[in-house]
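Chemist: Below: sequence and its predicted model.
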Amino acid sequence: MNTAADTLSAIFLIAGALLSLAAGVGLVRFPNVLARMHAATKPQVLGLLLILAGVALRIRSRSDLTMLLLVGLFQLVTAPVAAHMVGRAAYRLKRPEPDLVVDELADRAPTGAVDSGGGGGNRRRRRG
């Protein structure tokens, strides 16, 4: 049983390390914000979760497993929010515009009006 758990742990650790490496390479090599945002979240989170699973198979104390679970949960909660905020900022700065085939937000966000991020939706500035 110990040999099987060690082997599975090694497989998880190597797969997680390769996915994390792929995420790092994607951050450097991808051409635009949206592609980099994808590389920063999806393979990085899966790579970290695989590494945590590999470490959990290797270390079996209850307190360490609780800490690993909290790290994984924190990563699952924060990575999508961070990617959403990066994508939102890039859209507002008109960075992904050449890459968009269909801009579904064009009618919702008027040009020239920038939301301060206060949660007020599409507020228009008064001119005058």
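Modeler: The structure has been received and is ready for your questions. In this text, all values refer to a predicted model and were calculated from it rather than measured experimentally.

Chemist: From here on, just use CA atoms for contacts and neighbour counts.
Modeler: OK.

Chemist: Which parts of the chain are helices?
Modeler: 2-29, 33-58, 62-92 (DSSP state H).

Chemist: Include mean neighbour count and distance to Leu105 when you put the ones you listed into CSV, please.
Modeler: Output for these, formatted as CSV (neighbours: other C-alpha atoms under 10 Å; distance: least, C-alpha to C-alpha, whole Å):
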stretch, mean neighbour count, distance to Leu105
helix 2-29, 17, 26
helix 33-58, 21, 15
helix 62-92, 14, 9
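
Chemist: Structure two is appended below for comparative analysis:
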Amino acid sequence: MNVNQLIELMAALLILFGSIVSVISAFGMIRLPDVYTRSHAATKSATLSVLCVLFGAFVYFWIHDGYVSIRLILGIIFVFITAPVAGHLVCRAAYRSRVPLAEGSGNDALKSVLFDDEELRVKSEIEQLK
């Protein structure tokens, strides 16, 4: 086995690893209880899986064909920058529109910072009526 075949095997393993992480991310999207944890599964693991697949394809084409794909490099950079920001903004929008946390989530440290006392009083009264 020469060096090119070894690097092609590593590229194939990167693509396989990215595919497995993508499936795990899909299960996380289905199984997790609220929008915040689902967003975590979507952004962290899906970003890792897409980056592994794109980097594996980049390495394969670079070693096998001698072709450096600028499109793959731009795709890696674009996903690396935009996916975590999008996940953060989805969670922030959900929190500001008062989507409830799952029951086992723990403390809500931002509640006293972002919402004033009147909004908290009204929200607690509505929760008591349910």
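Modeler: Right, received. Where do you want to start? A quick note: this is a predicted structure, and the numbers were derived from the prediction, not measured.

Chemist: re earlier: please produce JSON lines containing the helices of the first structure, extended by distance to Asp103 of the first structure.
Modeler: Formatted as JSON lines, the helices of the first structure follow (distance: least, C-alpha to C-alpha, whole Å):
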{"stretch": "helix 2-29", "distance to Asp103 of the first structure": "24"}
{"stretch": "helix 33-58", "distance to Asp103 of the first structure": "14"}
{"stretch": "helix 62-92", "distance to Asp103 of the first structure": "10"}
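
Chemist: so which of the ones you listed gets nearest Asp107 of the first structure?
Modeler: helix 62-92 (13.5 Å; C-alpha to C-alpha).

Chemist: tilt between that closest one and helix 33-58?
Modeler: 180 degrees (axes from the mean of the first three to the mean of the last three C-alpha atoms, to 10 degrees).

Chemist: show me the contacts for Met37 of the first structure.
Modeler: Listed by C-alpha atoms under 8 Å, 6 or more residues apart in numbering, the contact partners of Met37 of the first structure are 27, 83, 86-87.

Chemist: meant to ask about Ser25 of the second structure, not that
Modeler: Contacts of Ser25 of the second structure (C-alpha under 8 Å, 6+ apart): 41-42, 45-46.

Chemist: out of these, what pair is the most spread apart?
Modeler: Largest pairwise distance in the contacts of Ser25 of the second structure, by C-alpha to C-alpha, is 7.1 Å, between Ala41 and Ala46.

Chemist: Please identify the nearest residue in space to the residue nearest the centre of the first structure, excluding sequence neighbours.
Modeler: By C-alpha atoms, centre = their mean, the mean C-alpha position of the first structure lies nearest to Thr41, the distance being 2.3 Å. Distances taken as C-alpha to C-alpha, 6 or more residues apart in numbering put Ala79 closest to Thr41 of the first structure, at 5.9 Å, once the chain neighbours are dropped.
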